[in-house]
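Asker: sequence and predicted structure, then a few things I'm wondering about:
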Amino acid sequence: MILPEKQLLSALVITFNEEKNIETVLNDLAFADEIIVVDSFSTDKTFEIASQFENVKVVQRTFDNFAFQRNYALSLAVHPWILFIDADERLTPELKNEIKVVISQKNNISAFFMRRNFMFENKNLRYSGWQTDKIIRLFKKNNAVYNKEKIVHEKLIIKGETRTLKNKLIHHSYSNFEDYKQKMVFYGELKAQEELIKNTKPNFFHFYIRPTYKFVHQYFFRLGFLDGRKGIIICYLNALSVAVRFQKLKQIRKGN
């Protein structure tokens, strides 16, 4: 029996103040042939903790936006397959094994989506728009690049076919209210830059209708009410991010 040729894998992580997550995620990625951390000059112990791992290459780069940061990390990788993981994401043993299997197969697949379980304070959030969440996390380096115009919730441009893995990624995005609120505000501020590029001129519709629609859509149509208190919190904070986006855009445009 001829065994398939081993395909080498580079695991990439971008970080800023992830001292609560960095050790766990790096241990999680130990099966990869290369691990690279690109840190945005964290003010906590993220850089120091990551630097203690002998199998991890740690570099620092000033953060401009997510697309640029991810493309920079991608440029440092030397292996043909890329696994790009956020510090708050976790891989189950079953998912690790599936990754090893699919990258060793000879086919024309360029990238794989991973479905995610959104964890709210260590408990699975079943609805609120997250029930269909999936994202490309595994791909061939030479067949992908992050869209420079999508500076937050960045999007991969893929050349070739895609598939979806069977096993799910665990996403520990919500640890507490203040942390998630800060994240949503930060995303909103970055999205304002995207709106500026599109020459969006914010008005009543953007300030009031868009945030309200976001909440109503996720809470009612995406069944957030079935998540109880958790659903209200998540839908509210996601709507807040939309409100922040256009308030920030208004400030930027006034300054220009």
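Answerer: Everything's here; your move. All of these numbers come straight from a predicted model, not from anything done at the bench.

Asker: going by C-alpha atoms from here, please, whenever you check contacts or count neighbours.
Answerer: Fine.

Asker: shouldn't Tyr127 be in contact with Arg222?
Answerer: Yes. Contact criterion C-alpha atoms under 8 Å: Tyr127 and Arg222 qualify, at 6.5 Å.

Asker: neighbour count winner among the two?
Answerer: Tyr127 (21 against 18; other C-alpha atoms under 10 Å).

Asker: am I right that the more buried one sits in a helix?
Answerer: No. When the secondary structure is assigned by DSSP: H, G, I helix; E, B strand; the rest coil, Tyr127 falls in coil instead of a helix.

Asker: how close does it get to Tyr219?
Answerer: Look at Tyr127 and Tyr219: by C-alpha to C-alpha, to the nearest Å, they are 9 Å apart.

Asker: need the residues touching each of the two.
Answerer: Taking C-alpha atoms under 8 Å, 6 or more residues apart in numbering as the contact definition, Tyr127 and Tyr219 share the neighbouring residues Gly231.

Asker: residues contacting Lys141?
Answerer: Leu74, His79, Pro80, Trp81, Ile82.

Asker: before we go on, here's another structure to hold up against the first:
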Amino acid sequence: MKLSAVLITKNAGPDFAECLKSLAFADEIVVLDSGSTDDTLATAQQFGARIFQSEDWPGFGRQRQRAQSYARGEWLFWVDTDEVVTEELATSVQQVIEGASKNRVFQVVRLSWFFGRFIRHSGWYPDKVVRLYRREEYGYDDALVHEKVHCPGADVGTLKGDLLHYTATDFADYMAKSVRYADDWAEERVRRGKAASLVSACTHSLGAFLKKYFLKFGILDGKHGFLLAVMTAYYVFNKYAALWIKTRR
């Protein structure tokens, strides 16, 4: 088996079917679910995925490590449930795995959708992230959130075509995820002995807005760019506020 498409899921959302449909080029689709209560598992079954379930939640990094252990392909291609593989990207994946040397990994270029518009500035594009590697060579780190493929010394190539990322389609879901990520970020910093103040929460939040809107040219994304900068500042404030709260227990 050459290629496994691997996903971790929980209540995957409205784009999941389109996501799985775009993975038809893979030899298998592996889904590790952590307690979905909607139609996630039924949708995965519909597209012939091999489904596994976990009782607990160890964090994103370790959950991806678990999912990797279920895959059978020589190569692993990681996709999130709100992402859709374009035809150009699918072709690129199939081409590179045929002749890639050892210690070779590949990053995708994500184009993210934000409440009605693809964002091409604001530091969001091109958003390059490693998603394709040999199963026996590399894997994800242990991070609770914002996990990355641990591939020191690897030769990193870039795949052709965009990975469409529908990260913001529902306001309530987006904000709930933002708060959850902020809490996970703070919990990880607490474990590392870090601390924060409310002053630092305010200064980091302001800095995040200025960087996103001006230095990263979010202003060129129009009203959506301004909204994104504000929400980024809100997220950063929540991260440091959560850290301050947790260290005062």
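Answerer: Okay, I see it. Just so we're clear, the structure is a prediction, and the values are computed from it rather than from any experiment.

Asker: TM-score for this pair?
Answerer: Here the superposed chains carry a TM-score of 0.93, computed using TM-score structural alignment, normalised by the length of structure 2; 247 aligned residues with a C-alpha RMSD of 1.6 Å.

Asker: how about Val96 of structure 2, what's its match in structure 1?
Answerer: Val96 of structure 2 maps onto Val102 in structure 1 when the alignment is built from TM-score structural alignment.

Asker: swap in Phe25 of structure 2?
Answerer: With TM-score structural alignment as the criterion, Phe25 of structure 2 lines up with Phe31 in structure 1.

Asker: and for Tyr70 of structure 2?
Answerer: The pairwise alignment with structure 1 assigns Tyr70 of structure 2 to Leu76, based on TM-score structural alignment.

Asker: what is the burial count for that match?
Answerer: Neighbourhood size, Leu76 of structure 1 [other C-alpha under 10 Å]: 15.

Asker: how close does it sit to Leu12 of structure 1?
Answerer: When C-alpha to C-alpha is the yardstick, Leu76 of structure 1 and Leu12 of structure 1 sit 9 Å from each other.

Asker: okay, and the common contacts of these two?
Answerer: Between them, Leu76 of structure 1 and Leu12 share the neighbouring residues Ile36, with contact defined by C-alpha under 8 Å, 6+ apart.

Asker: hang on, the earlier thing: drop anything exposed from the contacts of Lys141 of structure 1.
Answerer: Buried residues within the contacts of Lys141 of structure 1, defined by neighbour count using 16 or more other C-alpha atoms under 10 Å: Leu74, His79, Trp81, Ile82.

Asker: can you show me the helices along structure 2?
Answerer: 16-21, 40-46, 60-70, 87-99, 171-191, 198-210, 222-246 (DSSP state H).

Asker: ok, and the closest non-adjacent residue to Tyr146 of structure 1?
Answerer: Leaving aside its chain neighbours, Tyr146 of structure 1 sits nearest to Leu156 (4.4 Å; criterion: C-alpha to C-alpha, 6 or more residues apart in numbering).

Asker: whoops, I mixed them up, Tyr174 of structure 2
Answerer: In this structure, Tyr174 of structure 2 finds its nearest non-sequential neighbour in Ala168, 5.8 Å apart by C-alpha to C-alpha, 6+ apart.

Asker: number of nearby residues for Thr37 of structure 2?
Answerer: Each residue near Thr37 of structure 2 was counted by other C-alpha under 10 Å, and the total is 10.

Asker: also Asn65 of structure 1?
Answerer: By other C-alpha under 10 Å, 15 other residues sit near Asn65 of structure 1.

Asker: and Leu132 of structure 2, by the same measure?
Answerer: Leu132 of structure 2 has 28 neighbouring residues, counting by other C-alpha under 10 Å.

Asker: what lines up against it once you look at structure 1?
Answerer: The criterion is TM-score structural alignment: under it, Leu132 of structure 2 has Leu138 as its aligned partner in structure 1.

Asker: tell me the contacts of the nearest residue to that match once chain neighbours are set aside?
Answerer: If you skip the residues right next to it in sequence, Leu138 of structure 1 has Leu83 as its closest partner in space, 4.6 Å away by C-alpha to C-alpha, 6+ apart. Contacts were defined as C-alpha under 8 Å, 6+ apart; by that measure Leu83 of structure 1 touches Leu9, Ser10, Ala11, Leu12, Arg137, Leu138, Phe139.

Asker: now do the contacts for the spatially most central residue of structure 2.
Answerer: In structure 2, the C-alpha closest to the average C-alpha coordinate belongs to Asp80, at a distance of 6.0 Å (C-alpha atoms, centre = their mean). Contacts of Asp80 of structure 2 were listed using C-alpha under 8 Å, 6+ apart, and they are Leu7, Ile8.

Asker: then Thr43 of structure 1?
Answerer: Residues in contact with Thr43 of structure 1 (C-alpha under 8 Å, 6+ apart) are Phe16, Asn17.

Asker: identify the residue of structure 2 aligned to it.
Answerer: Under the pairing rule here (TM-score structural alignment), the equivalent of Thr43 of structure 1 within structure 2 is Thr37.
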